[in-house]
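> Below are the sequence and a predicted model; questions follow.
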Amino acid sequence: MSDKSSNPPGLPAAALGHAPDADALFAMAEAAFETMPAVFKPHLKGVVIAIEEFADDETLKSLDIEHPYDLTGLYEGRPLTERSIDASGGMPDRVTLYRIPILVEWIEGGEKLDWLVRHVLIHEIGHHFGFSDDDMHALEDMA
């Protein structure tokens, strides 16, 4: 039996057959967040990034999603395009990445995990800006 302390330095846990934990995914999400174009960064202040294992049943039901593996990320908040100057005092905007569905997509799709985390994060941030899917693809290409 091995533990994390027996991993060779610099070798990711996934290379040894261990799924990256929530802290590892959060670090990837933070790194991706930092690559956002400077023009967008002032509008991202206060956006909270969270990692959860799966979406809860209530969230899945509200989105009409039957299986928890089908939701890799979620934006919660009011898009900038729908805000009023009078609106204030609400909960902070939040992007949640769901670890297990992301890992399943990573295994099934063969993309690099940091790329996939970045992809999901940028898609959800796109909702914060009120972007269409085409706009989100352009944003991802810029980041």
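Structure received.

> going forward, measure contacts and count neighbours with C-alpha atoms only.
Fine.

> Tell me how far stretch 80-89 lies from the chain's centre.
Distance, stretch centre to chain centre, for stretch 80-89: 23 Å (CA atoms, centre = their mean, to the nearest Å).

> Below is structure B, check it against A:
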Amino acid sequence: MTLEIGIEAFEALVVEELDLLPDDMVDGLDNVVFVVEDRPEDGSLDLFGLYDGWALTERDRYGVGELPDRIIVYREPHLAACETEEELRDELHTTLVHEIAHFYGIDDERLHELGWA
């Protein structure tokens, strides 16, 4: 069974989960916006989130006036994978931590080691 949650309610859950993250994780986010989209461009339901930008470790290539980096959270893949709001919140938490880690320059291999991918 797939959860049915509208875009505004989903965005509110994302904000709530962001607010629950540790301050030291989110305080360092610089020039980053969080965006909710229904699905990735390829239309798949396999991708829960995407970090679109330069990792902090690569910001030496970063210029003045850059557009903000984006952390995209995909609504439909989350809803397809979760049966309860509690599962959805857990998955949102994991997705947010995963994408924020990419901002800090932590790759997927290290995230697997840490249990976040």
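Structure received. In this text the structure is predicted, and so the values were computed from the model without any measurement.

> Span of stretch 100-116 of the first structure from start to end?
The stretch stretch 100-116 of the first structure measures 13 Å between its terminal residues, going by CA to CA, to the nearest Å.

> In it, which residues are buried?
Ile100, Pro101, Ile102, Leu103, Glu105, Trp106, Leu113, Asp114, Leu116 (16 or more other CA atoms under 10 Å).

> Would you confirm that the third one contacts Val117?
Yes - applying CA atoms under 8 Å, one finds Ile102 of the first structure in contact with Val117, separated by 7.3 Å.

> Tell me where the second structure has helices.
All helices of the second structure, identified by DSSP state H, fall at 7-20, 23-26, 75-81, 85-103, 108-114.

> Arrange the ones you listed in CSV, one row each, with distance to Pro40 of the second structure as further columns.
Below are the helices of the second structure laid out as CSV (distance: least, CA to CA, whole Å):
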stretch, distance to Pro40 of the second structure
helix 7-20, 15
helix 23-26, 24
helix 75-81, 9
helix 85-103, 14
helix 108-114, 19
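
> hey, which of the ones you listed is tucked in deepest?
Burial of the helices of the second structure is given as mean neighbour count (mean count of other CA atoms under 10 Å); helix 75-81 ranks first at a mean of 21.

> circling back: now flag whichever of the buried residues of stretch 100-116 of the first structure is closest to Pro20 of the first structure.
Using CA to CA, Leu103 comes nearest to Pro20 of the first structure of those, at 8.3 Å.

> From Ile122 of the first structure, how far off is that closest one?
17 Å.

> can you check Arg83 of the first structure too?
Per CA to CA, Arg83 of the first structure is found 20 Å from Ile122 of the first structure.

> and what of Tyr75 of the first structure?
Tyr75 of the first structure is 10 Å from Ile122 of the first structure, by CA to CA.

> Over to Glu34 of the first structure?
Distance from Glu34 of the first structure to Ile122 of the first structure, by CA to CA: 11 Å.
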